[in-house]
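S.K.: turn this into a structure:
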Amino acid sequence: MSSSNSRLVYRAPQPDDVQRLFAIFGDPQTNLFNPAGPMQHWADAQRLLDRWMAQWASGGYGWWAIAHRDTPCHIIGFGGIAPMNYLGQQRINLGYRFAVQAWGQGYATELGRDALTLAFETLQLPEVFGLVRPDHTASIRVLEKIGMQRHGLLDDVPGQAPSLVLRVCRPATEPA
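M.R.: Next comes the predicted model:
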């Protein structure tokens, strides 16, 4: 999938994505705001990839493998929307993680907009949430730029400030 003017292309994760997943999620730089730190074990990458592929199989959507349109075989990140349990219930959560080399080019904002288009126009979901650490100003800016507003806090990391919960609702459609 990609929109007509998108620089990015998206596809469902595949078994052979495990190497890129481990490289990106295991990089300490991509985990500066992740309290769990970088992924340490190949088996963790395999479990995460298996979970993503199961979400695709059961729901027909989930986190994408993301590449640049000009190099569609080179994965630069993973992200999209998928169910996640927090705030006492299951929510549709927008998330992403890009390789360091892809930072600062507006890809997260582009991904976020494309994921919301899928959520609201294709899947007709009522709302999408984003969960972000309070000191991760770059991701907060991305989520706010795509229309998310602060919705609450989630005390999810013992001994640290709560994460911010942001939300955007599906725009009302004009009657025909």
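S.K.: please count neighbours and contacts with C-alpha atoms only from this point.
M.R.: OK.
S.K.: residues near residue 62, how many?
M.R.: 26 (other Cα atoms under 10 Å).
S.K.: how much space between it and residue 82?
M.R.: Distance, residue 62 to residue 82, by Cα to Cα, to the nearest Å: 5 Å.
S.K.: now for the two: what residues contact both?
M.R.: Common neighbours of residue 62 and residue 82 (criterion: Cα atoms under 8 Å, 6 or more residues apart in numbering): residue 55.
S.K.: please give the structure of this sequence too, so both can be compared:
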Amino acid sequence: MPSLFGRKNIFAMKYLTTPRILLRAWDEEDTIPFYRMSQDPRVMKYFPGLWSMDMVKDFIIRMNEQLSQKNFTLWAAEVKDCKQFIGFIGLNAPTWNAHFTPCVEIGWRLATEFWGQGYATEGAKVALEYAFLEMHIPEIVSFTVPDNSRSRSVMDRLGMIRDIAGDFLHPKLASDHRLAKHVLYRIQNPLIKV
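M.R.: Below is the predicted model of the structure:
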């Protein structure tokens, strides 16, 4: 039976590395640990609900398709020393409409046992460098709910600036949903003169 996670052009796909982590294309072996992570209420606190196995598989397929089409994605992240999956870090092109789209966002989601160790910041820094130096993307955005202080701290450490006027209601949620309000952060590519 063929794999859901076709690896046809794997050697042409971009991966990123830091001293401690590897950001790479998703593999079939990531499905179970990502599902477990997506069932953890602490990890999913700022999302509308826990993810089913079908949602996890769909996400993995979409991220690998985005990697082959756009040469960036929310890469699977693993600790290099032990090759352990820890979550995802990287770049994404949202498919919904907002006042700042189309755009490229930077994002991360890690299993709780890897929180507080600097992995999100470390991986996001190399993804940001890749976006600016190799992809020549003029601006990167990030967004979350106002109460998500962990993610907002990573955005601050990346040098992103809160765009207070850009705060928005997430279009995929009802306007009165507890997670609808989002704060928007931006960072400009310093190599591109406006």
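S.K.: show me what contacts the residue most central in space within the second structure?
M.R.: Nearest residue to the geometric centre of the second structure (Cα atoms, centre = their mean): residue 107, 3.0 Å. By Cα under 8 Å, 6+ apart, residue 107 of the second structure lies in contact with 74, 89, 90, 91, 92, 124, 142.
S.K.: so which of these sit within helices?
M.R.: Assigned to helices by DSSP state H, the following of the contacts of residue 107 of the second structure qualify: residue 124.
S.K.: the second structure: matching residues for whichever helix in the first structure runs longest?
M.R.: Ranked by residue count and defined by DSSP H, the top helix of the first structure is helix 42-59. Aligned using TM-score structural alignment, helix 42-59 of the first structure spans residues 53-70 in the second structure.
S.K.: what does stretch 125-136 of the first structure give?
M.R.: Under TM-score structural alignment, the match for stretch 125-136 of the first structure is residues 137-148.
S.K.: the matching stretch: how far from the chain's middle?
M.R.: 10 Å (Cα atoms, centre = their mean, to the nearest Å).
S.K.: just the helices from the first structure, written as ranges.
M.R.: Under DSSP H, the first structure gives helices at 18-25, 42-59, 107-117, 137-145.
S.K.: nearest to residue 3 of the first structure, of those?
M.R.: helix 107-117 (7.4 Å; Cα to Cα).
S.K.: who's in contact with stretch 178-194 of the second structure?
M.R.: 46-48, 132-133, 136-146, 155, 159-164, 166-171, 173-175.
S.K.: show me which of the residues you listed are buried.
M.R.: Buried subset of those (neighbour count, 16 or more other Cα atoms under 10 Å): 132, 137-146, 155, 160, 162, 166-170.
S.K.: which residues in the second structure form strands?
M.R.: Listed in chain order, the strands of the second structure (DSSP state E) span 16-17, 21-24, 74-79, 84-92, 105-110, 139-144, 161-162, 168-169, 181-188.
S.K.: put together CSV for the ones you listed, with distance to residue 118 of the second structure on each row.
M.R.: Converted to CSV, the strands of the second structure look like this (distance: least, Cα to Cα, whole Å):
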stretch, distance to residue 118 of the second structure
strand 16-17, 14
strand 21-24, 11
strand 74-79, 12
strand 84-92, 12
strand 105-110, 11
strand 139-144, 18
strand 161-162, 20
strand 168-169, 28
strand 181-188, 20
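S.K.: residue 23 of the first structure corresponds to which position in the second structure?
M.R.: Residue correspondence to the second structure (TM-score structural alignment): residue 23 of the first structure is matched to residue 36.
S.K.: what's around that match, how many residues?
M.R.: Other residues lying near residue 36 of the second structure total 15 when counted by other Cα under 10 Å.
S.K.: and the gap between it and residue 92 of the second structure?
M.R.: From residue 36 of the second structure over to residue 92 of the second structure (counting by Cα to Cα), the distance is 22 Å.
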